[in-house]
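Q: Give the three-dimensional model of this entry:
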Amino acid sequence: MSVRRALLSVWDKAGLREFARALRDHGVQLLASDGTGAFLRAEGLPVQTVSELTGFPPILDGRVKTLHPLLHAAILARRDQPEHLAQLQRLGIEPIDLVVVGFYPFEQVRQRSGDLAALLEFIDIGGPALVRAAAKNFPWVTVLVRPEQYGEFLALLRRGEIPEEFRRRCAAEAFARASAYDAAIAAALAAGQEELHWWSRSYTLVQRLRYGENPHQSGWLYGEGFRQCFRQLHGKELSYTNVLDLDAAVRLILEFERPTIGILKHTTPCGVGSDDDLVAAWEKALAADPISPFGGIVVVNREVTPELARRLSELFLELVIAPAFAEEAIELLRRKKNLRLLTYDAGAIRELLHEEFRSVLGGVVVQSPDTALLPPGSWRVVTRRLPTPEEEAALRFAWRVVKHVKSNAIVFARADQTVAIGGGQPSRLDAVRVAIRKARDVGVVLTDTVVASDAFFPFPDALQEAVAAGATAVIQPGGSVRDAEVIAAADALGVAMVFTGMRHFRH
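A: Got it, this is the predicted structure:
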């Protein structure tokens, strides 16, 4: 397919001058929207504007510019239909072979401003119409929707032919871009609505990952929001599992205001410790399970100090993430060339915690995020004995952690550290036993600890084994048909138990 005439209408002028000049050097006639035409003329390029072609100026403050049959006919005419070509000839319309469009920056403006009236003016109408027309007619028309496509197009133009495979690929990307644009607009207008008949989200490719969850799988990362939340300072490229671990790590650490360190493996916590001294917090986090952190993820909610960096460098870790790193800490950790160091922006992350979704066969499941912890009035002591102040502090700490452990989940803790964690088990009794066994394996004593359970105890057995191991207080949602039996067992054992009324399953 040869290219004789091109229509250019872009908001982002990056690379446009060079691209348009290259088109002219190949004898392509330039047609442009009035704004793009003014830019090209200022660069000394001959161009016909849409208003000059149609004899119809932009109206309604520019809301109507390119919505004209002379343009759309020139794009949509089938070159293999004699009647289409005859109609164009009778109307004096020359076909358009290349359409280059860049939409109004609705997504970027939405990030900067919540003013709906102003936002509406950045909903592009004419641009998507041109793109859809050109993409529909890809057997004869090429459509480009981002500057990164210019180079490949020009390389093909220099060879003298724009193959149909390229035009089809560009058409697919054009429809995807239009769909993403509409999805962003729909999401903005539906903000605050919990249930929608049509649900769609669209994300831009950020990077191709080294592989998926396993080396034989392919993987990609989508979503510009990810770049707003994280910045990599050092180390290998992120893997698929690194991205999932990052997500889990920051969700965990945002639960804590005190200086806190979390250690995770395969998205689940191995240990969490809080202390004004970060090295002490690290030791507390590590004490619960000194084996699992090998090859794990460390997340910190304070700047990483040189002292902490020295301790971290003693272990093989995949990734360390923190709000900041002291310069000396970076230099120490950079000695491990493959260790990934990232900073995170807590404010940006909190802004994105408004919905969660996961793919399932044939669709997605969507939910509001589990950001609630202990709403006012949810703390209810159901036993005769009240928790002591020390136990209450430990219960609140354990409750923050257990919601981030895979269900069924059990956390033994003290006021500022996890002591043993059992998660991902098919029964609550199994989760208790796993935690107890892990503690015994590393010589950790469970005496005078508290226990958090992400869901109710269906029978007294798990509670009884936890208390036998050394727990003195329990926090759980309640809600079992056997709550009375479990409460009676707690009273018989002399432990305090709190119901929160809120379950924290994690699958």
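
Q: When you work out contacts or count neighbours from here on, use the C-alpha atoms and nothing else.
A: Noted.

Q: which stretch of helix or strand covers residue 357?
A: strand 356-360 (DSSP states H and E).

Q: now what about that strand, what contacts it?
A: Strand 356-360 is contacted from outside by 364, 365, 366, 367, 368, 369, using CA atoms under 8 Å, 6 or more residues apart in numbering.

Q: What is the nearest of the residues you listed to residue 436?
A: Nearest to residue 436 out of the contacts of strand 356-360 is residue 369 (CA to CA; 30.4 Å).

Q: how close does that closest one get to residue 169?
A: Residue 369 sits at a distance of 36 Å from residue 169 (criterion: CA to CA, to the nearest Å).

Q: If you count surrounding residues, which of these two has more?
A: Set residue 369 next to residue 169 and count neighbours by other CA atoms under 10 Å: residue 169 wins out with 14 against 11.

Q: So for the helix or strand where the more buried one lies, what gets flagged as buried?
A: Per DSSP H and E, residue 169 falls inside helix 164-189. Neighbour counts using 16 or more other CA atoms under 10 Å place 166-168, 170-175, 177-185, 187-188 of helix 164-189 among the buried residues.

Q: Now the second one, please; I'll put the structures next to each other:
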Amino acid sequence: MSSNNRLKNALISLSDKEHLLEISKVLLKKKINLLATGGTAKYLKNYNIPVIEISEYTNFPEILNGRVKTIHPKIIAGILSRRDQDQKTMQLYNILPIDIVIVNFYPFDKINTQKTYPIQEIIEKIDIGGPTLVRSAAKNYRDVIVIVNFFDFKLIFDSMTNHYISIEKRLYLAKQAFLYTSSYEKSIAQYFTNEDKFDTKHKKNLFPNQFQLQFVKKQNLRYGENYHQKSALYIEENNLNPGTISSAYQIHGKKLSYNNISDADIALECVKQFSQPACVIVKHGNPCGASEKRSLLKAYISAYKSDPISAFGGVIAFNYIIDTETAEEIIQRQFVEVIIAPEINHLSLNILKKKKNIRILITGQFQKNNEQIDFKKITNGLLLQENDNSTIDIKKFNFVTTRLPTKKELKDAIFCWNIVKYVKSNAILYGFNKTTISIGSGQTSRVDATQLANIKAKNRGFDTIGATMASDAFFPFRDGIDKAASIGISCIIQPGGSIRDKEVIECANEYNIAMIFTQKRHFKH
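A: All right, here's what the predicted structure looks like:
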């Protein structure tokens, strides 16, 4: 089914004029008359494009410093008129039917939220006429084509024949228009919510009665968690900081998958915990190797050697620029899915490009993660919680055993505590010289996680005498301490808080193990 209207008149009002000339030339080639607001008309006239300025057509000037430009009966009626019902009224008032409306708004959602603007300056950037034009055209989609982005203009006009557009395409464009105006209104509402000084109770409430999410699609992904699942990556376009996987750009390799991005996010957020050159390798949602050393090369080699079997096909994250020595070592040592770093030089990139499928993500300079809310989708619902952005404060540590940790043990304890936060619960982690040597992850009991860490350390031939243990939650019984002592663990860092803490501390004292209570748990599910 097609609309019977021949396209004669188009109204154009563009804040972003990047594609304005191309759009105008296509319309003129199809012998469609152009009407435009003052700024758009001036731009076209500079390029000798024939155009009728709206104020000339309505015989009414733009007033109130541009606040009123297009809201005039001859414009709105020209868009809303039903071609099969309103002809007499249109003729009586000499109103032209407007067949095409092409509009984009001032990008309110692109305002730099890090900079403070006077509210009056912000208010003047709120578009009133543009959304009115778009909503009017979308409402009358059977008779009017509404376009709010250049992609849709190309899609429609490249396939248009004999000035006709199918009703299906018109309905699609109307949907796009309402999505556009809805997104625009939400960005304005968010600004006013942030500025609201009256509703202080709401402002302090992390969990409002209504929780709205707005993300835009960055890219389709290769597949989901499994080959039969489709997937895509959506990002917070209005709150996108450098130094994240969401803002990273891919400079080499195959298309990313759902698992690639999930693991890359864990690896990156984990490696950002360290100030010295560090490497974190993640596989299936868990760190399997991590190290902090004086050079990136040493950090990578140590992280890889801590669990080379799990590192196969893993995701590697660095917190420093990738040098040529490290790039060569990666190529020689292992098969890797994704490499993430803040920067990479061209020599290192050329080395890594020898493997055509390695996905290389560059994040830019790291910034502190200030996200307040973390959420998880459940069936027909959403779980919200405060983000676990807590930093280590040694002043809040409780040293609960007779023997205090040595300086080296304390450094290893802090290193292990930074890593275990990213391991799925129940989590036990062993570290030595700021390198992981065994990780027991995702077990349903803490003693099993400890036993798993013991087995992995033994199987890989690590000397665990003098190593440090981190536990993401308290020990409910002393059995975990007994197992740790059996392989020579000399220091344990854990939250504390069990009703059997006294028994656990006494057990540590029996083995002359130094124990630290952080008073903060790091469950991860």
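
Q: what's the distance between the alignment partner in the first structure of residue 264 of the second structure and residue 319 of the first structure?
A: For residue 264 of the second structure, the aligned residue in the first structure is residue 246 (criterion: TM-score structural alignment). Using CA to CA, we find residue 246 of the first structure at a distance of 9 Å from residue 319 of the first structure.

Q: Name the residues contacting each of the two.
A: residue 297.

Q: Checking the match of residue 264 of the second structure next. Helix, strand or coil?
A: Residue 246 of the first structure carries the three-state label helix when classified by DSSP: H, G, I helix; E, B strand; the rest coil.

Q: count of neighbours near it?
A: Neighbours of residue 246 of the first structure using other CA under 10 Å come to 23.

Q: Also residue 288 of the first structure?
A: Applying other CA under 10 Å, I find that residue 288 of the first structure has 27 neighbouring residues.

Q: Quick check: it touching residue 270?
A: Yes: the pair residue 288 of the first structure / residue 270 is scored as a contact, 7.2 Å apart, by CA atoms under 8 Å.

Q: Mind listing the shared neighbours of these two?
A: Common neighbours of residue 288 of the first structure and residue 270 (CA under 8 Å, 6+ apart) are residue 421.

Q: tell me what the helix or strand containing residue 91 of the second structure is packed against?
A: Under the criterion of DSSP H and E, residue 91 of the second structure resides in helix 87-92. Here helix 87-92 of the second structure touches no other helix or strand, going by 3 or more CA pairs under 8 Å, 6 or more residues apart in numbering; DSSP states H and E.

Q: Next, the mean deviation of it compared to the first structure.
A: Comparison of helix 87-92 of the second structure with the first structure after fitting gives an average deviation of 4.1 Å (mean CA distance after the TM-score superposition for the first structure).

Q: In that helix, which residues are buried?
A: For helix 87-92 of the second structure, by 16+ other CA under 10 Å, it's residue 90.

Q: what distance separates that helix from the centre of its chain?
A: 52 Å (CA atoms, centre = their mean, to the nearest Å).

Q: List the residues that contact the alignment partner in the second structure of residue 260 of the first structure.
A: Applying TM-score structural alignment, one finds that residue 260 of the first structure aligns to residue 278 in the second structure. Listed by CA under 8 Å, 6+ apart, the contact set of residue 278 of the second structure reads 271, 290, 291, 292, 293, 295, 296, 299, 300, 318, 319, 320.

Q: Can you list which of the residues you listed are found in helices?
A: 271, 296, 299, 300 (DSSP state H).

Q: give the contact list for the third one.
A: In this case it means residue 299 of the second structure. 277, 278, 279, 290, 291, 292, 293.
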